[in-house]
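I would like to see how this sequence folds:
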Amino acid sequence: TPLTQTGVVMRMAREVVLFESLFKANKWTWLFGWLFHVGLLLVLIRHVRYFWPGDLPEIFLLIQPFKYAAFAMVIGLVGLVGRRIFVERIRYISAPSDYLMLILLLVIGISGVVMTFTSNHTDVIMVKEFASGLITFSWADLPTEVHFLTHVFLVFVLMAIFPISKLLHVPGIFFSPTRNQVDDARKKRHISPWALKQEQEHAVKLDEALGKDE
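Reported below is the predicted structural model:
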């Protein structure tokens, strides 16, 4: 338990990078969740090259191996779907939307793997022209392959529902009192401004009442 602000920062870093609390709670859930999140992050970093206008800096050559992270993402999602289906306690509290979100992410991941690692490639140059055109407000045509259009359509669907779905749990960790506060309750009293004001008003009323009794 961190007793200093530095300790809080370190705890937050471990939670964000390593999912420390999830690791302590359930190793299998941690494994699949960590694979999915890390795989997704690396895949998104690799996708930056499509949105980069003009020639790519040489540093982008270093992220080409990130394409294999798609397998980690898919494996993690398969594990999380299986958890929803086969773990009775989790299945009991799962809503249809929970399954749909995971399946949506899974289809996006699988369609990306198909385009990257099979003969069903799409025109990467056209993809870059379209994606970078979104940044520079220069519209370009999309490739017309079914698997690519499916991939892009589902990504747009995901972007549309992301703000109103459970997927928006990402920033929540930074607002969690059990994560972002120093555990110094024995040294310092923590009280919200409205509660302190209410307490002071009650103290004044109590003093007035005691004064009248005297």
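
please make it C-alpha for all contacts and neighbour counts, starting now.
OK.

next SSE after the lengthiest helix in the chain?
Counting by DSSP state H, the longest helix found in the chain is helix 27-51. Following helix 27-51 in sequence order, the next helix or strand is helix 69-86 (DSSP states H and E).

show residues contacting the longest helix of the chain.
Outside of helix 27-51, the residues within contact range by CA atoms under 8 Å, 6 or more residues apart in numbering are 18-19, 22-23, 56, 60, 63-64, 66-67, 69-77, 79-80, 83, 127-129, 131-135.

please repeat the previous calculation with a cut-off of 7 Å.
With contact meaning CA atoms under 7 Å, 6 or more residues apart in numbering, helix 27-51 is reached by 22-23, 56, 63-64, 66-67, 69-70, 72-74, 76-77, 79-80, 127-128, 131-132, 135.

then stretch 69-79?
Applying CA under 7 Å, 6+ apart, the contact partners of stretch 69-79 are 32-33, 35-37, 39-40, 42-43, 102, 106, 109-110, 113.

for those, which one is nearest residue 152?
Lowest distance from residue 152 to these (CA to CA) belongs to residue 109, with 11.1 Å.

now the other sequence, so there's something to compare against:
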Amino acid sequence: MSVVSIFFTALFYISLVIFLVGMIRKIYQYWITPAPLKIPTAPTPLTQTGVVMRLAREVVLFESLFKSNKWTWLFGWLFHVGLLLVLIRHARYFWPGDLPEIFLLVQPFKYAAFAMVIGLIGLMGRRIAVERIRYISAPSDYLMLLLLLVIGVSGVVMTFTSNHTDVIMVKGFASGLLSFDWANLPTEVHFLVHIFLAFSLLAIFPISKLLHVPGIFFSPTRNQVDNARKKRHISPWALKQEQEQEVRLNETLGKDE
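Below is the predicted model of the structure:
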């Protein structure tokens, strides 16, 4: 293997470990964070099925964003759907051996890269052009959008221009990462930039605002049933504290008697 291939192989595993450890840690943190109050936002679901349907609409349709701002919803939805389709198409590179025929169905997904890039350009333009959004934007917000944009544009360049790369080598390298049968990768600059930024994104994902991906499922404004009048809502830590106070009160009353 070449030095470049060794570097990117090591970078992938390092990024993957950081991603997995970081995601597990954050999800555990979300899981144990208490929700002391019932705070679902209106219109509130009255059943658990309603909560599931609400989360499904949020994940698939970005319902609350659609109600908030149509332009932000349009660009955000284009980006996320485009990214999803592109990732599905990229799965063929990691598939060991010959590809099943089902992968022929995802070939048109390559055009989703344009939706992804257009969505990112719109979101970047929103942060620059809208004063109130620009005021609350941190440098990391711009850098994250720029990182995603360069990844998307470099992918479009490799797919739709004459700057193609050797997809056979790409598949050998990518599938080898999962089977530990390591191989050389293409050395075109645009390809190396593409995967370097993709692996970097994998590493910084758990410490970025991209954590809204798992975070939405732990948001009490989205995952709670509006049944506060029918069922008392109390967090485990509050229940434990209440029980301890009751024990101390009984002990005090026992001493007085």
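
what's the TM between chain one and chain two?
Here the TM-score for the pair of chains, by TM-score structural alignment, normalised by the length of the first structure, is 0.93; 214 aligned residues with a CA RMSD of 1.8 Å.

alignment lookup: residue 147 of the second structure to the first structure.
In the first structure, residue 147 of the second structure lines up with residue 104, judged by TM-score structural alignment.

do the same with residue 103 of the second structure
Counting by TM-score structural alignment, residue 103 of the second structure lines up with residue 60 in the first structure.

and what of residue 81 of the second structure?
Aligned counterpart of residue 81 of the second structure in the first structure: residue 38 (TM-score structural alignment).

cool, and residue 199 of the second structure?
For residue 199 of the second structure, the aligned residue in the first structure is residue 156 (criterion: TM-score structural alignment).

what's the neighbour count on that match?
By other CA atoms under 10 Å, 12 other residues sit near residue 156 of the first structure.

if I look at it, how far off is residue 105 of the first structure?
12 Å (CA to CA, to the nearest Å).

if we can go back for a sec, which residues does the match of residue 147 of the second structure contact?
Contacts of residue 104 of the first structure (CA under 7 Å, 6+ apart): none.

what ranges do the helices span in the first structure?
Using DSSP H, helices in the first structure cover 5-18, 20-25, 27-51, 69-86, 88-93, 96-117, 124-136, 146-161, 177-180, 193-213.

mean distance, the fifth one to its aligned residues in the second structure?
Compared with the second structure after the fit, helix 88-93 of the first structure shows a mean deviation of 0.9 Å (mean CA distance after the TM-score superposition for the first structure).

against the second structure, where does that helix fall?
Using TM-score structural alignment, helix 88-93 of the first structure pairs with 131-136 in the second structure.

what does that stretch rub up against?
Outside stretch 131-136 of the second structure, the residues that touch it by CA under 7 Å, 6+ apart are 127, 128.

and if we set it to 10 Å?
125, 126, 127, 128, 137, 142 (CA atoms under 10 Å, 6 or more residues apart in numbering).

for stretch 117-135 of the first structure, same thing?
47-54, 67-68, 111-116, 136-148.

which among those count as buried?
47, 49-52, 67, 111-113, 115, 142-143, 147-148 (16 or more other CA atoms under 10 Å).

quick one: neighbours of residue 59 of the second structure, just the number.
Counted with other CA under 10 Å, the neighbours of residue 59 of the second structure add up to 13.

that one -> the first structure?
Checking TM-score structural alignment: residue 59 of the second structure goes with residue 16.

what's the answer for residue 222 of the second structure, then?
Taking TM-score structural alignment, the alignment pairs residue 222 of the second structure with residue 179 from the first structure.

the residue nearest to that match when sequence neighbours are not counted and residue 190 of the first structure: what is the separation?
Closest residue in space to residue 179 of the first structure, ignoring its immediate chain neighbours: residue 12 at 6.5 Å, by CA to CA, 6 or more residues apart in numbering. Shown here: residue 12 of the first structure relative to residue 190 of the first structure, a distance of 20 Å by CA to CA.

which one's more surrounded, these two?
residue 12 (18 against 10).

can you pull the contacts of the residue nearest the centre of the second structure?
By CA atoms, centre = their mean, the second structure has its centre lying nearest to residue 213, at 3.7 Å. If you count contacts by CA under 10 Å, 6+ apart, residue 213 of the second structure has them with residue 59.

that one -> the first structure?
Match for residue 213 of the second structure (TM-score structural alignment): residue 170.

can you list the helices of the first structure in TSV and add distance to residue 186 of the first structure?
Formatted as TSV, these follow (distance: least, CA to CA, whole Å):
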stretch	distance to residue 186 of the first structure
helix 5-18	16
helix 20-25	24
helix 27-51	33
helix 69-86	40
helix 88-93	37
helix 96-117	41
helix 124-136	52
helix 146-161	43
helix 177-180	16
helix 193-213	18
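
chain center to stretch 5-24 of the second structure, what's the gap?
16 Å (CA atoms, centre = their mean, to the nearest Å).

no no, stretch 17-31 of the second structure
Taking CA atoms, centre = their mean, one finds stretch 17-31 of the second structure lying 12 Å from the centre of the chain it belongs to.

what stretch of the first structure does that stretch fall on?
Stretch 17-31 of the second structure corresponds to no residues in the first structure, going by TM-score structural alignment.

buried stuff in that stretch?
For stretch 17-31 of the second structure, by 16+ other CA under 10 Å, it's 18, 19, 22, 23, 26, 27.
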